[in-house]
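Peer 1: could you look at this predicted model? Sequence included:
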Amino acid sequence: MTAHHITTLPALRNLYGPARERSLKKEIPSLDAHALQFIGLSPFVVLASSDADGHMDASPRGGDAGFVKVLDTQTLLLPDAPGNNRLDTLENIVATGSLGLLFMVPGFDETLRVNGRAVLSTDPADLALCADARRTPALAIRLTVDSVYLHCAKAFMRSKLWDASHHIDRDQMPSMGEMLRDQMRAFHGQETEAETQAQMLARYRQSL
């Protein structure tokens, strides 16, 4: 720690000042018509969670627009899809029962944040609601909503995330397989064969 580190809430507020009234009042306790429509349009959500020791995780989830199901203004169902079986988010939910969601809609600079209490459900009725043409999930995350608020557009405006003229060619970095090979070698002393980007994408498509 140095004199330049902010370590107290008063010092933090002294740097930024109070929150605007509008920013405080935009947080609501349930899903309104606008939040429901936003979730229905969203094909992508980031799940934020932590374990009992505070180790954080943020996990992206995607599907067809509206793949996160709305049961009512206080309840969401998120189907789990095949992944790498690390289960970081799912284990964190078991440990703490808390989850934060950040919904995004392609072309929208605004995002929607939803926080609440989560459980892992294998209830056949929940799974049936989450089934699609590809699969019925092994489980669904059932979220009881505590707070909802729209997040302003500034971050996406600054990043120009949806602006195709600012998109970066994938060949600006090695394939994920090559990066994983290098990391396995550097941190574990293990030699592995690197998938090309095309090979990796072909493998992913088999379990989308």
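Peer 2: Alright, I've got the coordinates.

Peer 1: CA atoms for contacts and neighbours, from now on please.
Peer 2: Noted.

Peer 1: helices of this protein, start to end?
Peer 2: For the chain, the helices defined by DSSP state H cover 9-16, 21-25, 33-41, 88-96, 124-130, 154-159, 176-188, 197-205.

Peer 1: need the ones you listed in a markdown table with distance to residue 115 and mean neighbour count, can you?
Peer 2: As requested, the helices of the chain are exported to a markdown table (distance: least, C-alpha to C-alpha, whole Å; neighbours: other C-alpha atoms under 10 Å):
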| stretch | distance to residue 115 | mean neighbour count |
| --- | --- | --- |
| helix 9-16 | 23 | 10 |
| helix 21-25 | 15 | 9 |
| helix 33-41 | 13 | 16 |
| helix 88-96 | 13 | 18 |
| helix 124-130 | 20 | 17 |
| helix 154-159 | 20 | 12 |
| helix 176-188 | 31 | 14 |
| helix 197-205 | 30 | 12 |
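
Peer 1: let's bring in a second model and compare:
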Amino acid sequence: MRDRNRTVSVTMVRKVEATTGAVYAAWTEPRLLARWLAPGADTVTSVTVDLRTGGSFRLEGVNGDGKPYAFSGTYLDLVEDRRVALSWIYDGPVPALRGGTSIVVAELRKLEPGVTELTLTHEKLAARDAAEIYRVSWTECVGKLACVAACDEVAARPAGPGERADFFSDSQRDLQDRFGSRKLADRLEAVLVHDHLSAVDAAFIARQNMFFLATADAYGQPSCSYKGGARGFVTVADARTLAFPDYNGNGMHLSTGNINETGKVSLLFVDFERQARMRVLGSACIADGDPLLERYPGAQMIVRVTIESVFTNCPRYIHRMSVVEESAFVPKSGAETQEPAWKRLSAVADVLPDKDKHLAGQDTDLDKTLNKD
């Protein structure tokens, strides 16, 4: 006979590249909870929090099928930067998750500067099928949490000596004054610049199959990179978060290395067919365990961008061009990904990564393999 008092639990331990303070904030601030506490295609629509022991919380959302659900409960224990414990009640369309109250506990431990060990336990679950659903869901959510905590930590860092506090730098202001455009610049900032994506912005991004990515290393050296994929390859995770895949490239890791060093990025989207462009400024982080990896065959990592500013630019100098065809090298599900000709160059034959050793060749014409000649 089944023991009705017996319960099951789920426990996972993850290393998060962020401080304990940033991870604690991700667990307790509504604006951050809304960005990670939603597995798969779920979307959070509302978060209310009474952050105190005995206080209540409620999170509402819709799943990938558009069906509403909610989680609610009470804070059982709060130790700043160390522990969050809460009761957990599910109200939604999944029968296995309904009925009864369970307990969620997040324990935070500093491993080294900027690195936190998160131990997540979801206990007092009534059945093993519920535990398995939560195991998968929490795995996806914690992947998002790691990016949210890391990105928000960079974005929230106060301006230090020599760092600008407003949208324009001192040098930009000097040039505006020289050419009499300060008032115009202020008006355009007020009208065009915002800190989140509108529905029109999101639709614009969803139509694009390329953008330019600007980053800078710790020495201030900038780098600009072209990023291409299938149309819509940049995911609008929410109004303040973009995500895109890091595909196999030339192995130099200039952009991703810079992101790991400084976290600051600028994205320029150009629609050459409609002659329109949009810029996104923000903070980025990289994860090789991000749940979005499943959406992008062939991706090595996922880059998530927390938006700080987004604005549309004057389109007057954009040349009108049309797409002849998307690159045949973009990875596709169920199809073998083509390899670039430059990997057959004799100059790199002895230094190719192990997975590419079979591509080594004797070609010598560098310009031809890079389509320059």
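Peer 2: Great, that's in hand. Everything quoted here is computed from the prediction, not taken from an experiment.

Peer 1: quick check: TM-score for this pair?
Peer 2: The pair, once superposed, lands on a TM-score of 0.70 when counted by TM-score structural alignment, normalised by the length of structure 1; 162 aligned residues with a C-alpha RMSD of 2.6 Å.

Peer 1: out of the helices of structure 1, nearest to residue 50 of structure 1?
Peer 2: Taking C-alpha to C-alpha, helix 88-96 is the member of the helices of structure 1 nearest to residue 50 of structure 1, at 5.5 Å.

Peer 1: quick one: the closest one aligns where in structure 2?
Peer 2: Helix 88-96 of structure 1 lines up with residues 254-262 of structure 2 when matched by TM-score structural alignment.

Peer 1: what residues sit buried inside stretch 55-71 of structure 1?
Peer 2: 61-62, 66-70 (16 or more other C-alpha atoms under 10 Å).

Peer 1: nearest residue to residue 64 of structure 1 in space, ignoring adjacent ones along the chain?
Peer 2: residue 43 (5.2 Å; C-alpha to C-alpha, 6 or more residues apart in numbering).

Peer 1: pretty sure the one you found contacts residue 107?
Peer 2: No - shown here, residue 43 of structure 1 and residue 107 do not form a contact pair, counting by C-alpha atoms under 8 Å, at 11.7 Å.

Peer 1: name the residue in those two with the higher neighbour count.
Peer 2: residue 43 (18 against 10; other C-alpha atoms under 10 Å).

Peer 1: scan structure 2 for its longest helix.
Peer 2: helix 128-155.

Peer 1: and that helix, what does it pack onto?
Peer 2: strand 8-16, helix 20-28, helix 30-36, strand 276-287, strand 299-312 (3 or more C-alpha pairs under 8 Å, 6 or more residues apart in numbering; DSSP states H and E).

Peer 1: okay, the first one sits on what stretch of structure 1?
Peer 2: Okay, so that is strand 8-16 of structure 2. Strand 8-16 of structure 2 maps onto no residues of structure 1, going by TM-score structural alignment.

Peer 1: just want the angle from that strand to strand 276-287.
Peer 2: 110 degrees (axes from the mean of the first three to the mean of the last three C-alpha atoms, to 10 degrees).

Peer 1: in the longest helix of structure 2, what counts as buried?
Peer 2: Applying 16+ other C-alpha under 10 Å to helix 128-155 of structure 2 flags 130-131, 134-135, 137-155 as buried.

Peer 1: pull up the aligned stretch in structure 1 for it.
Peer 2: Against structure 1, helix 128-155 of structure 2 falls on no residues (TM-score structural alignment).

Peer 1: how far is that helix from where the chain is centred?
Peer 2: In terms of C-alpha atoms, centre = their mean, to the nearest Å, the centre of helix 128-155 of structure 2 is found 12 Å from the chain centre.

Peer 1: got the angle between it and helix 254-262?
Peer 2: 80 degrees.

Peer 1: and residue 303 of structure 2? What does it align with in structure 1?
Peer 2: Residue 303 of structure 2 maps onto residue 141 in structure 1, by TM-score structural alignment.

Peer 1: what's the burial count for that match?
Peer 2: Other residues near residue 141 of structure 1 come to 22 when the count uses other C-alpha under 10 Å.
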